[in-house]
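Trainee: how would this look folded up:
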Amino acid sequence: MKMTAREIAEACGGRLLCGDPDTVVTSVSTDSRKIDSGTLFVPIKGERTNAHTFIGATFAAGALATLTQEHDSMEDRHVWIRVQSTEQALQQIAAAYRKRFSIPFVGITGSVGKTTTKEMVALALSAGLNVMKTEGNFNSQIGLPLTMFTLDKSHQVAVVEMGMSDFGEMSRLAQIAAPDYAVVTNIGISHIEQLKTQQNIMNEKLHITDCFHKNSVLFLNGDDRLLTQLRNTAKFKIVWFGTQSWCDFRADNIRTEKASTRFTLVAPEGLYEVRLPALGIHNVTNALVGLAVAKTLGVPLEKAIAKLAEYRPLAMRQQIHRVNEVTVIDDSYNASPDAIRSSVDVLCGFHTGKRIAVLADMLELGEYSQKAHFDVGEYAAKAGIDALVTVGERAKEIVRGARSVHPELPCFPCGDNSEAITKLKSILMGGDAVLVKGSRAMKTDQIVKALL
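Mentor: This next block holds a predicted model:
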């Protein structure tokens, strides 16, 4: 990126306190530990830390400029720009920078699977276009703006993940990224503690379309009960993907082969065979929308399908490891009821030894928490797991749900990860398959590392 201090101040309505207005900034950071020569530092004032205290250190590390919401005057050779809110200013600067690019922008949102979907959409598009994509899960009110600054003139399309957890957040993200195309993966109950109902969750996520124009396209999951309410109601073009007979991009004849899934893509112009090196119907759905977006943006389906055959799961997202004849499914990045059901389905696709589900607390479910945990346990037992290990107080309800279906199911409620590790090591045998999943705060990746 390249923006002058003057352009930055104009973009966010800031006041230049000192420094040369023609100073050229070449990167933006909110992390005082990640500073390059030419950086604009954006100090965020959080609940625990006020990053304004690190401004001096960032200049010593090579930063050329800083925003501030705490200084009204300054004398310094570096650029200081006074703003009302550094976070809001960051968003405004990012929105201004994004407007310099006329390439297609694809926004990805949904309750579950945003990051994996983003990866598959970007991979499919890369068969014909130079893609800028969100790194990791930089999808928040701060992460998305920082993603904008990675754009350069070589990019032909941008794929950005857009996450929200409360009212108004998606609308702000839409103003920053202004996606021309948008994907909604599903509507679950993640963040329902703040948003209260699934209808509210859907309504908020649909604000991803706030900056749509007449040629924009919305890609929706035809297997999602709530999203299908939008059939024949939207004011812009919708492309449906899923397994329903009426979907524009449909998966048929789905079958599993070792660590891969094969299916027949039924597209508007014909049938195609697809091999995806990942398991689970949810990944089939992710691949479908990747192909749908690629086709819509002019990438030949044959080339996009070949690219998806190169897909590799991200860390802690259904990565499959084999250690001492035990299969470990590392899905420890995060958890929600829908995500756990999908992962349990993957686990139960293994048919050698015992199928052991290690499930930890799911957070941010509010008044739905008890029922959601119970329902997950019920689902896991019906799906055919052979043993259940839980971690955390809330997860005890998973045990109750499982035993309501299968009273004799071996269940081991554990207070922490260490206890779960000890229990697993005592029951694991060659040929077993183990799924590890829980909310990020539960740090269930510790269990995976111990097993590996």
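Trainee: rest of the way, CA atoms for contacts and neighbours
Mentor: Noted.
Trainee: roughly how far does the residue with the largest distance to the centre of the chain sit from Ile81?
Mentor: Within the chain, Glu75 marks the point farthest from the mean C-alpha position, 42.3 Å out by C-alpha atoms, centre = their mean. Separation of Glu75 from Ile81 (C-alpha to C-alpha, to the nearest Å) stands at 12 Å.
Trainee: next: Thr390.
Mentor: 50 Å.
Trainee: same question, Thr30
Mentor: Distance from Thr30 to Ile81, by C-alpha to C-alpha: 15 Å.
Trainee: who has more neighbours, those two?
Mentor: Of the pair Thr30 and Ile81, Ile81 is the one with more neighbours under other C-alpha atoms under 10 Å, namely 28 against 21.
Trainee: report the secondary structure state of the more buried one.
Mentor: Classification of Ile81 using DSSP: H, G, I helix; E, B strand; the rest coil returns strand.
Trainee: to compare against the first, here's the next sequence to fold:
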Amino acid sequence: MTKDTGLYTWQADNLITATQPVNGHWLDKSLPSLANINTARISTDTRTISDGDIFLALSGDNFDGHNYAQMAVEKGAVAVIVEREIKGVNAPQLLVSDSRLALGALAGFRRRQHKDVTIIAITGSSGKTTVKEMLGSIFSNIAPTLVTRGNLNNDLGVPMMLLEMSDEHKFAILELGANHIGEIAYTANIVQPDVAAILNIGTAHLGEFGGCEGICKAKSEIYQVLDNTQTAVVPELDEFADKLRAVAADHTHQIIGFGKTDVTISDVQICPLSSQFTLNVGDACQPITLPLAGEHNVTNAMAVTACAIAVGISLEQIALGLAQVKPPRGRLYSHTVGKHLLIDDTYNANPNSIKAGASVVMAQAGKKILVLGDIGELGDAAKDEHYKLGEDLANMGIEHIFALGEFAQNTVDGANNIADVQAVAYTDKSQLLADLQAFVIKNKDEACTILFKGSRFMKMETLFEALI
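Mentor: Reported below is the predicted structural model:
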């Protein structure tokens, strides 16, 4: 460790040790410049390279980081990690059989150097980012805590986050996502969590997994790296709760359930933009004020509590952290325009999270409006899922739907099958915006709550921003 920063220092020898699983070896061990490698940072992006960094070249379907190795050295990289020799690069080259797996190997090695850091890993079809922020709010009050930044939750992002771990960190809250079977098994094995939590099994990425059973199988991989010194957190209100508990029990006896047994709630009061309730853990209870909208966030708070008590955090500390949490942009972030309340929940979408957002709208006064973009990654079930979503929203009492995208008409048809909802399908975003602006002006004297939601590729936040 470097004494001034607490950051782990990479040198020629430990880089070799860390990359042994991918046959790491220096292209020319006689290079005197190997002695100059003494850095805390490995980067995969030449845009962020600084003097003294190491550059790791990743390759994908549409890019090849090896083409930028020379640029990385010109910007100050003292070594490069590559799958093949790069001619003309005047810096040590660490050759590996697979640079993507090398990133994971380096992160796993780094985790083993920080065995005293308590790591909570979370996954689920929805709610991961909010739960991550809640846990970060709690643990950051107690000690320095590493928290997944942005959406760095896949087989590249998780290792990148682990490589940011420093000697000052006492806790880490890491989000594990997946879009194929085996991805969580891979990242969980790198992370080696002390607590592994599944929030729910929904229909996100339905197309990739072939159904909810496949999603359950993929998410439950997070439990498979546990032993009896570590804890599994199980969502007892989920329809797959019994299956998840069975998988967890195959690996650990330390299981905490939330929703029915170990962590429950009572005295719930759902307010338009917040909630109050009592957390119950055994014989102990704690009043909670949560400055986040929606009943689903009360359930998220139960999951958070289960994770926190697993590592000895008191209910008082949990209450303090939950009271301080703030909604991130794109996660039920609200803005008032005249008498209207606009809610930006555009970070991503699946049927369950859209219905959760709709429940927040239904708690508000005045007209209830949803502006919806297509849900991605539903595969062959896309038309049916959008149709069922429309039915569900109509049953909830949503009055107006502005739907955008390839499957917008399916949502509208589903809504109109249940009730006379004022629902319109659009394929042109500018036309939707024009009609939405006209609607807001026409109803300027009546309170309206308008929620914007859609999968990431739909970029529905542009409508929210334009309307503001």
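Trainee: okay, and the residue farthest from the centre of structure 1 sits in which element?
Mentor: Under DSSP states H and E, no helix or strand contains Glu75 of structure 1.
Trainee: contacting residues around it?
Mentor: The contact partners of Glu75 of structure 1, taken as C-alpha atoms under 8 Å, 6 or more residues apart in numbering, are Leu17, Cys18.
Trainee: what do you get for Glu310 of structure 1?
Mentor: With C-alpha under 8 Å, 6+ apart, Glu310 of structure 1 has these contacts: Leu276, Pro277.
Trainee: just the one 5 residues further on next, same as before
Mentor: Contacts here follow C-alpha under 8 Å, 6+ apart; on that basis Ala315 of structure 1 touches Tyr333.
Trainee: what do we get in structure 2 for it?
Mentor: Aligned against structure 2 by TM-score structural alignment, Ala315 of structure 1 finds its counterpart in Arg329.
Trainee: wasn't that match part of a strand?
Mentor: No: going by three-state DSSP, the assignment for Arg329 of structure 2 is coil, not a strand.
Trainee: please enumerate the strands of the stretch 301-450 of structure 2.
Mentor: Along the stretch 301-450 of structure 2, the segments classed as strands by DSSP state E, counting those that start in this stretch run 333-337, 340-344, 367-373, 400-404, 422-426, 448-453.
Trainee: looking at these, which is closest to Asp250 of structure 2?
Mentor: For Asp250 of structure 2, the closest of the strands of the stretch 301-450 of structure 2 is strand 448-453, at 38.4 Å, according to C-alpha to C-alpha.
Trainee: off-centre distance for that closest one?
Mentor: 23 Å (C-alpha atoms, centre = their mean, to the nearest Å).
Trainee: try stretch 67-79 of structure 1
Mentor: That offset, for stretch 67-79 of structure 1, works out to 36 Å (C-alpha atoms, centre = their mean).
Trainee: likewise stretch 379-388 of structure 2?
Mentor: 24 Å.
Trainee: swap in stretch 169-183 of structure 2?
Mentor: On C-alpha atoms, centre = their mean, the centre of stretch 169-183 of structure 2 falls 8 Å from the chain's centre.
Trainee: matching residues in structure 1 for it?
Mentor: Alignment of stretch 169-183 of structure 2 against structure 1: residues 155-169, by TM-score structural alignment.
Trainee: quick check: buried residues in that stretch?
Mentor: For stretch 155-169 of structure 1, burial by neighbour count (16 or more other C-alpha atoms under 10 Å) applies to 155-166, 169.
Trainee: which of the strands of the stretch 301-450 of structure 2 sits most buried?
Mentor: Among the strands of the stretch 301-450 of structure 2, strand 448-453 has the highest mean neighbour count (mean count of other C-alpha atoms under 10 Å), at a mean of 26.
Trainee: so the very next helix or strand once past that strand corresponds to what in structure 1?
Mentor: For strand 448-453 of structure 2, the succeeding helix or strand toward the C-terminus, using DSSP H and E, is helix 461-467. Per the alignment by TM-score structural alignment, helix 461-467 of structure 2 matches residues 445-451 in structure 1.
Trainee: got a list of contacts for that stretch?
Mentor: Met316, Val323, Val328, Asp330, Ser332, Tyr333, Asn417, Ser418, Ala420, Ile421, Lys425, Val436.
Trainee: 6 Å - rerun?
Mentor: For stretch 445-451 of structure 1, the external contacting residues (C-alpha atoms under 6 Å, 6 or more residues apart in numbering) are Ser332, Ile421.
Trainee: how close does it sit to structure 2?
Mentor: Once the two models are superposed, stretch 445-451 of structure 1 sits on average 0.8 Å from its counterpart in structure 2 (mean C-alpha distance after the TM-score superposition for structure 1).
Trainee: pull the distance from that stretch to the chain's centre.
Mentor: 22 Å.
Trainee: residue boundaries of the helices in the stretch 251-400 of structure 2?
Mentor: 295-310, 315-324, 351-362, 382-396 (DSSP state H, counting those that start in this stretch).
Trainee: and those helices as a markdown table, adding distance to His114 of structure 2?
Mentor: Output for the helices of the stretch 251-400 of structure 2, formatted as a markdown table (distance: least, C-alpha to C-alpha, whole Å):
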| stretch | distance to His114 of structure 2 |
| --- | --- |
| helix 295-310 | 19 |
| helix 315-324 | 24 |
| helix 351-362 | 35 |
| helix 382-396 | 44 |
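Trainee: among the ones you listed, which is nearest Cys285 of structure 2?
Mentor: With C-alpha to C-alpha as the criterion, Cys285 of structure 2 lies closest to helix 315-324 of the helices of the stretch 251-400 of structure 2, at 7.8 Å.
Trainee: report the buried residues of the closest one.
Mentor: Residues of helix 315-324 of structure 2 classed as buried under the neighbour-count rule (16+ other C-alpha under 10 Å) are Leu315, Ile318, Ala319, Leu320, Gly321, Leu322, Ala323.
Trainee: look up how far Glu391 of structure 2 lies from the match of Ala315 of structure 1.
Mentor: Remark: distance between Arg329 of structure 2 and Glu391 of structure 2 (C-alpha to C-alpha) = 28 Å.
Trainee: give the equivalent position in structure 2 for Leu227 of structure 1.
Mentor: Taking TM-score structural alignment, the alignment pairs Leu227 of structure 1 with Ala241 from structure 2.
Trainee: what's the answer for Thr30 of structure 1, then?
Mentor: Thr30 of structure 1 maps onto Thr44 in structure 2, by TM-score structural alignment.
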